[in-house]
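1. Curious how this folds, go ahead:
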Amino acid sequence: MTARPASPPRPPIGQAVTFLYADPPEPSWRFYQEVLGLRLVQDQGACRIYAAAEGNTAFLGVCRARAPRATDNPRAVGGVVFTFVAEDVDGWYAHLSAQGVPIPHPPALSAQYRVYHFFFRDPAGYTLEIQRFDRPDWPAP
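-> I've put the predicted structure just below:
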C-alpha cells in the first residue's frame, strides 16, 4: 500500500462575496446603497458590489438577472437568506421602519438558535435578516 502524499496547506480565504440577482436591478441598487447605506465598492455595469461589513471582508453583489426567479421561498433549493450581523438590532429595526421598509414582525429572540433578529425583503424579493448572536460561541469580529 502506497502512502498518499501530504496535501499542501489550505490557502487562506480573505474575503467573501454573495451575489443576488434582480430584474430590474435599479430598485435593488438604490435599496442597498440608499436605504441600507452600504458602500458601493465596484460598479461593473450589470453588477454592483457593496461592502456588507466593516473591514472589507464581506460583500454583497447585486446583478441584473438573466432569467426569472425559480422560487420566493428562501428555504427551498436555490433560495437565499442574506444575514447582516449587528449588535444594535433594535436600532436597525427603527432605521428601516423609518425608511418605510415593510417588516412583517418586530425583532424577537429565537430560543432555538439563540439569536435576536428580524426579517424583511429587498425590492427583488430576497429575504434579508438583521441578527445578533446571543451566545458565547460566536466569534467576535
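
2. switch to C-alpha atoms for all contacts and neighbour counts from now on
-> Fine.

3. give the contact list for the residue lying closest to residue 14 once chain neighbours are set aside.
-> Spatially, and ignoring its direct neighbours in sequence, residue 14 is nearest to residue 57 (6.5 Å; CA to CA, 6 or more residues apart in numbering). Taking CA atoms under 8 Å, 6 or more residues apart in numbering, we find residue 57 in contact with 14, 15, 16, 51.

4. among those residues, which ones are buried?
-> Among the contacts of residue 57, those classed as buried by neighbour count (16 or more other CA atoms under 10 Å) are residue 51.

5. The contacts of residue 57 in strands, which ones?
-> Filtering the contacts of residue 57 for membership in strands, criterion DSSP state E, returns 16, 51.

6. Including distance to residue 23, could the contacts of residue 57 go into JSON lines?
-> Formatted as JSON lines, the entries for the contacts of residue 57 read as follows, by distance: CA to CA, whole Å:
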{"residue": "14", "distance to residue 23": "30"}
{"residue": "15", "distance to residue 23": "26"}
{"residue": "16", "distance to residue 23": "23"}
{"residue": "51", "distance to residue 23": "21"}
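
7. Looking at the contacts of residue 57, spot the one nearest residue 81.
-> residue 16 (15.2 Å; CA to CA).

8. what's the spacing between the nearest residue to the closest one once chain neighbours are set aside and residue 24?
-> When the adjacent residues along the chain are set aside, residue 16 lies closest to residue 58, with 4.9 Å between them (CA to CA, 6+ apart). As defined by CA to CA, to the nearest Å, residue 58 lies at a distance of 24 Å from residue 24.

9. Another for comparison:
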Amino acid sequence: MDTQTESGTLPVNAQVTFLYYKDLAAPEHFYGEQLGFEKTFDKGWVKFFRITAHSYVGLVDEAKGHHKASDAKAVMVSMETPELEAWYERMQQSGAEIVVHYDPAKAAEQMVSTFLMRDPGGYSVEFFRFNKRD
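-> Down below sits the predicted model:
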C-alpha cells in the first residue's frame, strides 16, 4: 500500500543515527546520564536514546553490529536547541569533554551559536541555536 504524502514523499516515522563502539558502558553513561536522554530500547548490544519525539541515537556494540568501531569518526550528532546556554552549563558541570566552547560574543555575527563535545567513543556531539535564518 502506497501512502505518499501530498508532496509525493513516502512517510518516515522516526530517524536513528547509529554509532559503533568497542564497549557500550561509557557511551551509555554519556547519553543517558550526562546528556539525560531517555533510553527507549535496550537489547544489550544495541541501545536507543530519544533525542526528540522522533529522533534517536543508537549505540551499537561492534561485536554484533553491521559496522566496526573505528578510530576515524566522520559522524557528528547535532542538536538544535533554544536552550543553548543551559545545555552548555549542564555539560560543563557534568565534566563533558568540550572541544569548541560556546562564545556568546560572536552570536550577532554568526549564523549559529554552538558548542561541540566529544563523546566517550570520539564522536562529535554538537548543540547549536540559529541566530539568523535565511
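
10. More neighbours: which of residue 58 and residue 24 of the first structure?
-> When neighbours are counted by other CA atoms under 10 Å, residue 58 of the first structure and residue 24 differ, and residue 58 comes out ahead with 16 against 13.

11. for the counterpart of the more buried one in the second structure, what are its contacts?
-> Residue mapping for residue 58 of the first structure onto the second structure gives residue 55, with TM-score structural alignment as the criterion. For residue 55 of the second structure, the contact set (CA under 8 Å, 6+ apart) comprises 14, 15, 16.

12. Throw these into TSV and include distance to residue 123 of the second structure, thanks.
-> TSV is the format used below for the contacts of residue 55 of the second structure (distance: CA to CA, whole Å):
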residue	distance to residue 123 of the second structure
14	22
15	18
16	15
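
13. nearest to residue 92 of the second structure, of those?
-> For those, with residue 92 of the second structure as the reference and CA to CA as the criterion, the closest is residue 16, at 26.3 Å.

14. which of the contacts of residue 55 of the second structure also appear as contacts in the first structure?
-> Retained in the first structure by both residues aligned by TM-score structural alignment, their matches' CA atoms under 8 Å are the following of these: 14, 15, 16.

15. what's the nearest residue to the last one if we skip its chain neighbours?
-> Think residue 16 of the second structure. Nearest one to residue 16 of the second structure, counting by CA to CA, 6+ apart, is residue 56 at 4.6 Å.

16. Assumed that neighbour was part of a helix.
-> No: with DSSP: H, G, I helix; E, B strand; the rest coil as the criterion, residue 56 of the second structure is assigned strand and is not in a helix.

17. Counting neighbours, what do you get for it?
-> Using other CA under 10 Å, the number of residues around residue 56 of the second structure comes to 21.

18. these two touch, right, it and residue 13?
-> No: Residue 56 of the second structure is not in contact with residue 13 according to CA atoms under 8 Å; the separation is 11.6 Å.

19. and the gap between the aligned residue in the first structure for residue 88 of the second structure and residue 85 of the first structure?
-> Using TM-score structural alignment as the criterion, residue 88 of the second structure maps onto residue 93 of the first structure. According to CA to CA, residue 93 of the first structure and residue 85 of the first structure sit 13 Å apart.

20. So for the two, which residue has more residues nearby?
-> Set side by side, residue 93 of the first structure and residue 85 show more neighbours around residue 93, with 21 against 17, by other CA under 10 Å.

21. so the more buried one makes contact with residue 106?
-> Yes: at 7.3 Å, residue 93 of the first structure counts as touching residue 106 under the criterion of CA under 8 Å.

22. Nearest the geometric middle of the first structure, what residue?
-> residue 82 (2.9 Å; CA atoms, centre = their mean).

23. how much space between it and residue 37 of the first structure?
-> From residue 82 of the first structure across to residue 37 of the first structure, the span is 16 Å (CA to CA).

24. Residue 129 of the first structure: how many residues sit nearby?
-> Residues near residue 129 of the first structure, counting by other CA under 10 Å: 17.

25. which element is it on?
-> strand 127-133 (DSSP states H and E).
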